[in-house]
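A.B. asks: Whatever this is, show me its structure:
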Amino acid sequence: MGIDKLLLRREPPDPYLCQPIRTDRFVLANCNLRDAIKVTAPWRADPEILENLMYGQRSYSAFAWVRSVGRPDGQTRFFHAIMPKEGGGTIGAHRLSINRSGTVSLAIVIHARSWWGKGVFEEVRRGIMDHFAVSERVTRFEGHVLARNVSSIYNYQKLGFRLVGYENKSWLSPFSETLLDTVQFEMMADDWIAQRHIKVDADDR
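C.D. replies: Have a look, this model is predicted:
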């Protein structure tokens, strides 16, 4: 097989990582591309969401949003729809990517504002990290947020993440046309497993 074909070949979805995740109040359903576009559709014209996620445009057409979302492949890119067990539809989504070094980049949006302040971030993030931390493909978790995003910073600190970087004027906002500071957090997978007293099953690794 030629090198070009090898580079184009996609690994099949990871059967463990693609399983639905259940927390006390929510089901976190792994999304295909169609589902990911649907559950993130409220993001594409919401200035507050787009700025907090550090997107480069003020708004997105439906076509541009499809390209921006990227294709969830069950290997390196995942989207999870956040659905209350009590019903009522999707209230948000969690985005996750894994690079070749095993670093997992995390982002979450609760677009149903009636759920703000009700501990959704913490519960969902714990469920996601409990699930992914035991995979042999995962070594660390990271979060990258605006320095003025106080609620996200509070939630990362509450979960035990370490502040590992402060970047002055590192992101140009398309909304205000000003340079904004950003901060970086990390949590090693092994530290999370120890902190949460997770029993690692060899089959998961």
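A.B. asks: switch to C-alpha atoms for all contacts and neighbour counts from now on
C.D. replies: Will do.
A.B. asks: gap between Arg100 and Glu177?
C.D. replies: Separation of Arg100 from Glu177 (CA to CA, to the nearest Å): 33 Å.
A.B. asks: all helices for this structure, in order.
C.D. replies: 3-8, 33-40, 47-52, 62-69, 120-133, 150-158, 189-196 (DSSP state H).
A.B. asks: Does Gly143 touch Ile108 like I think?
C.D. replies: No: at 10.1 Å, Gly143 does not count as touching Ile108 under the criterion of CA atoms under 8 Å.
A.B. asks: Generate JSON lines for the helices of the chain, with distance to Ser170 and mean neighbour count as supplementary columns.
C.D. replies: Shown next, in JSON lines, are those (distance: least, CA to CA, whole Å; neighbours: other CA atoms under 10 Å):
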{"stretch": "helix 3-8", "distance to Ser170": "33", "mean neighbour count": "8"}
{"stretch": "helix 33-40", "distance to Ser170": "25", "mean neighbour count": "18"}
{"stretch": "helix 47-52", "distance to Ser170": "13", "mean neighbour count": "17"}
{"stretch": "helix 62-69", "distance to Ser170": "21", "mean neighbour count": "14"}
{"stretch": "helix 120-133", "distance to Ser170": "25", "mean neighbour count": "19"}
{"stretch": "helix 150-158", "distance to Ser170": "17", "mean neighbour count": "15"}
{"stretch": "helix 189-196", "distance to Ser170": "27", "mean neighbour count": "15"}
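A.B. asks: Another for comparison:
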Amino acid sequence: MKRPAATRVGLGDPLETARFILRPLGYIEAFRLTASWRNDPEVLIALFQSLKPRSLRKWMRSPLLPRPKVRFAYAIIDRESGRSIGVHTVALSGYRSAYFTVAVSDRDWWGKGAVLETRATLINHFIRHAGTERFFGMVHGRNLSSIFNYQRLGFSHVGSWHRHKQDPVSGEIFDVVLFELFREQWQAGPFAEAIDEP
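C.D. replies: Presented below is the predicted three-dimensional model:
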């Protein structure tokens, strides 16, 4: 299988965790892997805070799909079965900053720490190969599992946008919660890997 072209040395390499292989995806492969999720209500609510299905055209701009130089997508492959259980992306944004988007489509893996394990590996990887110094994330206030993952990884809650979004299907209005982590915080925590300085 041809490896997707990496725009920075190392970012196109596969990664390994205790339970998973993170396999880099090109745009077409990522689109094929995720296209059926555009009608999955639980994936949609996690990604977009709405049950509204996405057209194929809209899905082509999904945050789960890679974009040259700025967004990198990785299939989360269960080592035991060899199957993909989801996709995790890292998008470069701002000064040496990055944010995450993830969808675990395999319900058998929900609540079993897959996001925590893969995100920790990606943070180490992007510090090492992209020089990332700041990571941030935004989740809706109802998404308790995502909030837990950010807190467990050492992210700080830096604010909330109250009554920021409305689900066009249900009409529900909800908050967005903001998290941030700096490289020095990460390196003082339990998940950091040693980084060789030049």
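A.B. asks: about what we covered before: format the helices of structure 1 as JSON lines; extra columns: distance to Glu167 of structure 1.
C.D. replies: Formatted as JSON lines, these follow (distance: least, CA to CA, whole Å):
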{"stretch": "helix 3-8", "distance to Glu167 of structure 1": "34"}
{"stretch": "helix 33-40", "distance to Glu167 of structure 1": "28"}
{"stretch": "helix 47-52", "distance to Glu167 of structure 1": "15"}
{"stretch": "helix 62-69", "distance to Glu167 of structure 1": "24"}
{"stretch": "helix 120-133", "distance to Glu167 of structure 1": "24"}
{"stretch": "helix 150-158", "distance to Glu167 of structure 1": "14"}
{"stretch": "helix 189-196", "distance to Glu167 of structure 1": "24"}
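A.B. asks: Out of those helices, which gets nearest to Ile82 of structure 1?
C.D. replies: helix 120-133 (7.9 Å; CA to CA).
A.B. asks: okay, the angle between the closest one and helix 189-196?
C.D. replies: Angle, helix 120-133 of structure 1 to helix 189-196, by axes from the mean of the first three to the mean of the last three CA atoms, to 10 degrees: 120 degrees.
A.B. asks: residue range for helix 120-133 of structure 1 in structure 2?
C.D. replies: Matched against structure 2 by TM-score structural alignment, helix 120-133 of structure 1 falls on residues 114-127.
A.B. asks: Tell me roughly how far that stretch lies from structure 1 on average.
C.D. replies: Compared with structure 1 after fitting, stretch 114-127 of structure 2 deviates on average by 1.0 Å (mean CA distance after the TM-score superposition for structure 1).
A.B. asks: What are the contacting residues of that stretch?
C.D. replies: 11, 15-17, 20, 22, 76, 88, 90, 102, 104, 132-133, 149, 152-153, 183, 191-193 (CA atoms under 8 Å, 6 or more residues apart in numbering).
A.B. asks: for stretch 185-201 of structure 1, same thing?
C.D. replies: Outside stretch 185-201 of structure 1, the residues touching it (CA under 8 Å, 6+ apart) are 129-130, 133-134, 138-144, 156, 160-165.
A.B. asks: if you set the cut-off to 10 Å instead, what comes out?
C.D. replies: 102-105, 126, 129-136, 138-145, 153, 156-157, 159-166 (CA atoms under 10 Å, 6 or more residues apart in numbering).
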